[in-house]
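Q: predicted model and sequence follow; I will ask about them next.
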Amino acid sequence: IDADALNIISEDVKILKKIRTDFILTPHPGELSRLTKLSIQKINEERIDIALNYANEFGGILILKGAPTVIASPEGEVFVNPTGNSGLATAGSGDVLVGIIGGLLAQGLTTICSAIGGVFLHSLSADLYVKEHNEYSLIAGDLVDYIPKSLNFIINREYEKEQM
């Protein structure tokens, strides 16, 4: 659940309790602020605790986008993504993230594995793009173009050969 859907849900957050299947929320701090009525500053200062608290309260996986991106489950698991850069703050980037997560779900990965893997691939794509270009020119379509490179980077264990 991303972008405009989050804005609609922020009008009645209790609707999340009616969802009877696994779900993933993908807010940036501004969207989470609208959902929780917390300040953006507080969210940024307490990213991990707030992500865990609201994943539990909402009953779904919460991906708090930003630096760093935090993935929290309602069961109390938390994962901090080590990849990514400011180029991800571009129009359509969240749509690419949701598409990657959807693709992983369609391949049979669990919801939490799809969230973690999707965030990692999305952010790694941005990092690999920046190695060749820069974070200022990154657009959403570039992320899509770099997904195969990110997969090869992982499959070929290139992370063992170089420092990101």
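A: Sure, I can see it.

Q: only C-alpha atoms for contact and neighbour calcs from this point on.
A: Will do.

Q: so how many other residues sit close to Glu49?
A: Not quite, residue 49 is Asp, not Glu. Burial of Asp49 is recorded as 14 neighbouring residues (other CA atoms under 10 Å).

Q: ok, now how distant is it from Lys131?
A: Applying CA to CA, to the nearest Å, the value for Asp49 to Lys131 is 32 Å.

Q: could you do Glu46 as well?
A: 30 Å.

Q: could I get the full set of helices for the chain?
A: 3-9, 29-36, 40-45, 47-58, 93-106, 111-132, 140-155 (DSSP state H).

Q: can you pull the buried residues of the second one?
A: Using 16 or more other CA atoms under 10 Å as the burial criterion, the residues of helix 29-36 that qualify are Pro29, Gly30, Glu31, Leu32, Ser33, Arg34, Leu35.

Q: take this one as well and set it beside the first:
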Amino acid sequence: MTFFSPSYCPNSESRHLQTALQFPDVFKPRQEESHKGTFGTLAVIGGTSGMSGAVVLAATAAMYTGCGKTWAAFNQPQLPFAVIPERPEVMLATAETLIRRNDIDAYVVGCGLGLDTQTEHLLSALLTAARGKPLLLDADALTLLAKPSAIRQQAAEHGKLILTPHPSEAARLLGISTEAVQSGREHAVQTISHTFNAVTVLKGSRSLVAAPEQPLYTNTSGNAGLATAGSGDVLSGIIGSLLAQGIPLLQAAQAGVWLHGAAADLLRDNGIGEAGMLAGEIAPAARWLRNRLIHSSI
């Protein structure tokens, strides 16, 4: 089934993400009287059997980016481990347990989530549980969203939605080929944004960020070192962390994409080459960079 609408006319205005000065809410000093509740609670939900690492990467990235509290929720009947090694700060739960909590400020859903029928029901329930709160859908959640089902309408009506597809996921959302997406990336990302009333990040070299009735932004940070397993999970964790901290949707997506790429540039320029850069190395670099930029703004 094709969802792509050639008749949709996207916003032709285009800008670039190229400096931290574009994200004033992200790079401002913290108040001395702050506490962990000040910086929000994020739920990262995914990690079906064999894919636990995706949730670990995203949740860890959220903590490194300044989230007050982070839950890693696994789409498994039992927790795969009692604590994340070397990251006991991250709280653990099964997805079915966490969905009943009412103290979550923002959600990241999809990292290694799975694609079976039961998971489709879980995604529908999560869309209901997250109503009125910022929600980022990535990876397997996007594949489920591409199916002609009620989930598409649920997502389109959410109102505080961020989608982060890579080209093949964008192609499934639009019902066209990956080659068609890549040959018309600007039209594709803006059409997805329009269709789902969502801020949309089309990942890849020079990632694009679109939002309804807003100019299109092209990211200028990043390098080929980001072409590694788990890099997208880290990006989702960074953006989700900013959402939980109260950063508005569009600025959270833009700043997250830029910071993710700038952290990779920092690694490349300081002795870690593009070949063999690990996703788990990106978040600590993003923490260092964010704090340095905050300090420089004081």
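A: Received, thanks. The structure displayed is predicted, hence computed values, not measured ones.

Q: picking that back up, can you redo the buried residues of helix 29-36 of the first structure as a markdown table with distance to Phe23 of the first structure?
A: Compiled in a markdown table, those are given as follows (distance: CA to CA, whole Å):
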| residue | distance to Phe23 of the first structure |
| --- | --- |
| Pro29 | 19 |
| Gly30 | 20 |
| Glu31 | 17 |
| Leu32 | 16 |
| Ser33 | 19 |
| Arg34 | 19 |
| Leu35 | 16 |
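
Q: any idea how far stretch 170-181 of the second structure is from the chain center?
A: 20 Å (CA atoms, centre = their mean, to the nearest Å).

Q: which residues in the first structure does it match up with?
A: Mapped onto the first structure using TM-score structural alignment, stretch 170-181 of the second structure covers residues 32-43.

Q: what's next to the matching stretch, contact-wise?
A: Leu6, Asn7, Ile9, Ser10, Glu11, Val13, Pro29, Gly30, Ile50, Leu64 (CA atoms under 8 Å, 6 or more residues apart in numbering).

Q: can I get these in TSV with distance to Ile19 of the first structure?
A: Shown next, in TSV, are the contacts of stretch 32-43 of the first structure (distance: CA to CA, whole Å):
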residue	distance to Ile19 of the first structure
Leu6	14
Asn7	17
Ile9	12
Ser10	15
Glu11	16
Val13	11
Pro29	23
Gly30	23
Ile50	21
Leu64	20
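
Q: just the buried ones from those residues, in ChimeraX syntax?
A: With 16+ other CA under 10 Å as the criterion, this ChimeraX line picks the buried residues out of these:
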select :6,7,10,29,30,50,64
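
Q: which one of the contacts of stretch 32-43 of the first structure is nearest to Gly118 of the first structure?
A: Gly118 of the first structure has its nearest neighbour among these in Leu64, at 13.0 Å by CA to CA.

Q: that closest one touches His28, doesn't it?
A: Yes: here Leu64 of the first structure reaches His28: they are 5.7 Å apart, a contact under CA atoms under 8 Å.

Q: Gly237 of the second structure: what's it in contact with?
A: Val44, Leu57, Ala58, Ala59, Thr60, Ala61, Ala62, Val108 are the contacts of Gly237 of the second structure under CA under 8 Å, 6+ apart.

Q: where along the second structure do the strands fall?
A: 14-17, 41-46, 69-74, 91-94, 106-109, 135-137, 161-163, 199-202, 208-210, 216-219 (DSSP state E).

Q: now, of the ones you listed, which is deepest in the fold?
A: Among those, judged by mean count of other CA atoms under 10 Å, the one packed with the most neighbours on average is strand 41-46 (a mean of 31).

Q: Trp288 of the second structure maps to what in the first structure?
A: Residue pairing (TM-score structural alignment): Trp288 of the second structure is matched to Lys149 of the first structure.
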